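Q: okay, here's the prediction I keep looking at, along with the sequence it came from:
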Amino acid sequence: MLYEGVLRKMQTQNGKPIQYFLVFENDFINMNQVLDKELQIDFIKFQCLNCGEDKPIYRQGFCRNCFFETPTAGEWIMKPELSTAHLDKEDRDLEFEKRMQLQPHIVYLANSSNVKVGVTRKSQVPTRWIDQGAHEALEIVEVPNRYLAGITEVALKEFVSDKTSWQKMLKNDIEDVDLLEWREKLKASIPDEVADYFLKDQEETHLDFPVLQYPEKVKSLNLDKTPSYKGLLKGIKGQYLIFEDNTVFNVRGSEGYYVGIDVNPK
């Protein structure tokens, strides 16, 4: 069966296992239902997620012009400590930035390859952890805006990483860590203005990914270099599709690529 459309990050529903959906404008694929089936992915054209034009994707699904203009790609998204809406100060679009920044945010610990610290809007729990391929996560601080979450992350990453080793995550090469123990270790390093927002009673969240076979080595599929690929789908973790031949495809990293996907191609 043939599907066609522009790639966006897969939508998810937490469960045992997590359910993944690849959603196009007029159709969708429940990716769990095509596990152990052959998929063919063909790159057709670009479609910028902002302007919709067929221009090479620069970053985050946007063409170069849109990446530097759209408020949905502001630097504060990747660096929450640069948020300024709480000061009534505009970056690109103050109304949008207030909606995004002035809402409850979570600082968390997660384990997808090793313990890491991160920030997400409260409304994105546990979606953010699923997207990162974390098999366990723990909320440690809940604050009323993105700036406070950002400065907390900056303080804590002096002691724990803020990065995930995506290769180790995909191979399921995971360090055995105690997130509750790490929470207590890091408590004293939380900035003074955030100390009252510390969450001392949260329990770990455990996540179950639909993977039949983990890759022994990781070969990343790049549609610019390999515009047509065929393989047997063996797993889904984070925002990656995992194939039997050790190829992995980062769906989120390919946002803005318009593709055809054929399930069980002839």
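A: Arrived safely, thanks for sending. The structure displayed is predicted, hence computed values, not measured ones.
Q: going by C-alpha atoms from here, please, whenever you check contacts or count neighbours.
A: Will do.
Q: name the nearest residue to the residue nearest to the spatial centre of the chain, ignoring sequence neighbours.
A: Nearest to the geometric centre of the chain sits Asp131, at 3.6 Å (C-alpha atoms, centre = their mean). What sits nearest to Asp131 in space, not counting adjacent residues and going by C-alpha to C-alpha, 6 or more residues apart in numbering, is Gly238, at 4.2 Å.
Q: got a list of what the one you found touches?
A: Listed by C-alpha atoms under 8 Å, 6 or more residues apart in numbering, the contact set of Gly238 reads Ile130, Asp131, Gln132, Gly133, Ala134.
Q: quick check: Pro56 touching Leu49?
A: No - proximity of Pro56 to Leu49 does not meet the contact threshold set by C-alpha atoms under 8 Å, at 11.4 Å.
Q: neighbour count: the two, which is higher?
A: Leu49 (20 against 17; other C-alpha atoms under 10 Å).
Q: the structure to be compared is supplied as follows:
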Amino acid sequence: MTYQGVLTKMRTEFLSPIQYYLVFENDFLNINQLLNRTIDIQFVKYQCLNCGQDKPIYRQGFDKQCFYEVPQAADWIMRPELSTAHLGKEDRDLEYEKAMQLQPHIVYLANSSNVKVGVTRKSQVPTRWIDQGAHEAIEIVEVPNRYLAGITEVALKDYVSDKTNWRKMLKNDIEDENLVEWRERLAAYIPEETKAYYIESNKETNLDFPVEQYPEKPKSLNIIKSQRYSGKLVGVKGQYLIFEDNTVFNIRANEGLVVDITVS
């Protein structure tokens, strides 16, 4: 059977194992049900997630013009400390920025390739951890807006990484860490503005990914360059499809591409 649609971030359910869904306009695929089956992916065209035009995707599923115009791609998305909605100051669209920034946010530790610090809206826990391929995570601070989360993350980045090594994450070349001890060690470095929001007593969350075979040497699939790929699906972790021949396909990095997916 063949499905066609524009790629967007896979939706997930926090179960054991995590359930993954690829959602198109008129259909969806439960990716877990496709394990050990051959998947054929063929590039069809571009479709910008904002304007819908067939224009080359620049970043985050948007063509270049839209990327520099839409509020969903503003700098504060990647750098929360740049948030200004709490000051009533507009970046690209104040109403959107208020809706996104002026809600509870979590500063967390996640262990995917190593222990890292990150920020997400409270409503996105544990989805954010799933998307990063973290096998364990814990909340450190819960604050009322994105700016406070951002300045906390900046302060903690001097003592813990804020990056994930995607190859190491996919190879499952990781060690379990005591995230409660990490949280307690980092508490001393939380800035004064957010010390009152420190979470003193909680447990780490463990995540179980549907992977039957981890790649020894992950090879990232460039579907635009290759146009077509076929392989046996053996796992899903983060936002990556993992195939038997060590090929991995990052769905999120390919948002805005229209593809045909054939399952046999």
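A: Cool, the structure landed. These numbers were taken from a predicted model, which means no experiment stands behind them.
Q: can you give me the helices for the stretch 51-200 of the first structure?
A: For the stretch 51-200 of the first structure, the helices defined by DSSP state H, counting those that start in this stretch cover 64-67, 75-78, 94-101, 127-131, 146-156, 166-170, 179-186.
Q: how many neighbours does Lys116 of the first structure have?
A: 22.
Q: what residues are up against it?
A: Lys116 of the first structure makes contacts with Leu109, Ala110, Val160, Ser161, Asp162, Lys163, Thr164, as judged by C-alpha under 8 Å, 6+ apart.
Q: now, of these, which are buried?
A: Leu109, Ala110, Val160, Asp162, Thr164 (16 or more other C-alpha atoms under 10 Å).
Q: can you list those residues in CSV and add distance to Cys66 of the first structure?
A: Formatted as CSV, these follow (distance: C-alpha to C-alpha, whole Å):
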residue, distance to Cys66 of the first structure
Leu109, 32
Ala110, 32
Val160, 34
Asp162, 27
Thr164, 27
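Q: and of those, the nearest to Val154 of the first structure?
A: The closest of these to Val154 of the first structure turns out to be Asp162 (C-alpha to C-alpha; 8.9 Å).
Q: quick one: which of the buried ones among the contacts of Lys116 of the first structure sit in strands?
A: With DSSP state E as the criterion, strands contain Leu109, Ala110 from among those.
Q: out of the buried ones among the contacts of Lys116 of the first structure, which comes closest to Ile261 of the first structure?
A: Looking across those and measuring by C-alpha to C-alpha, the closest to Ile261 of the first structure is Thr164, at 28.5 Å.
Q: measure the residue lying closest to Lys9 of the first structure once chain neighbours are set aside to Gln132 of the first structure for me?
A: With sequence-adjacent residues excluded and distances taken as C-alpha to C-alpha, 6+ apart, Lys9 of the first structure is closest to Arg252, at 4.4 Å. Going from Arg252 of the first structure to Gln132 of the first structure by C-alpha to C-alpha, to the nearest Å gives 11 Å.
Q: settle it for me: which of those two has more neighbours?
A: Legend: neighbour count by other C-alpha under 10 Å for Arg252 of the first structure and Gln132, higher for Gln132 (21 against 17).
Q: what's the more buried one aligned with over in the second structure?
A: Aligned by TM-score structural alignment, Gln132 of the first structure pairs with Gln132 of the second structure.
Q: quick check, that match in contact with Gln239.
A: Yes - the criterion here is C-alpha under 8 Å, and Gln132 of the second structure meets it with Gln239 at 7.3 Å.
Q: ok so, going back, check contacts around the residue nearest to Lys9 of the first structure.
A: Going by C-alpha under 8 Å, 6+ apart, Arg252 of the first structure touches Leu7, Arg8, Lys9, Met10, Gln60, Gln239, Tyr240.
Q: before we move on, back to that, wait, the residue nearest to the centre of the first structure sits on Ile236?
A: No - under the criterion of C-alpha under 8 Å, Asp131 of the first structure makes no contact with Ile236, lying 10.4 Å away.
Q: and the strand or helix carrying Tyr20 of the first structure, how far from the second structure on average?
A: Using DSSP states H and E, Tyr20 of the first structure maps to strand 19-23. Following the fit onto the second structure, the mean deviation recorded for strand 19-23 of the first structure is 0.2 Å by mean C-alpha distance after the TM-score superposition for the first structure.
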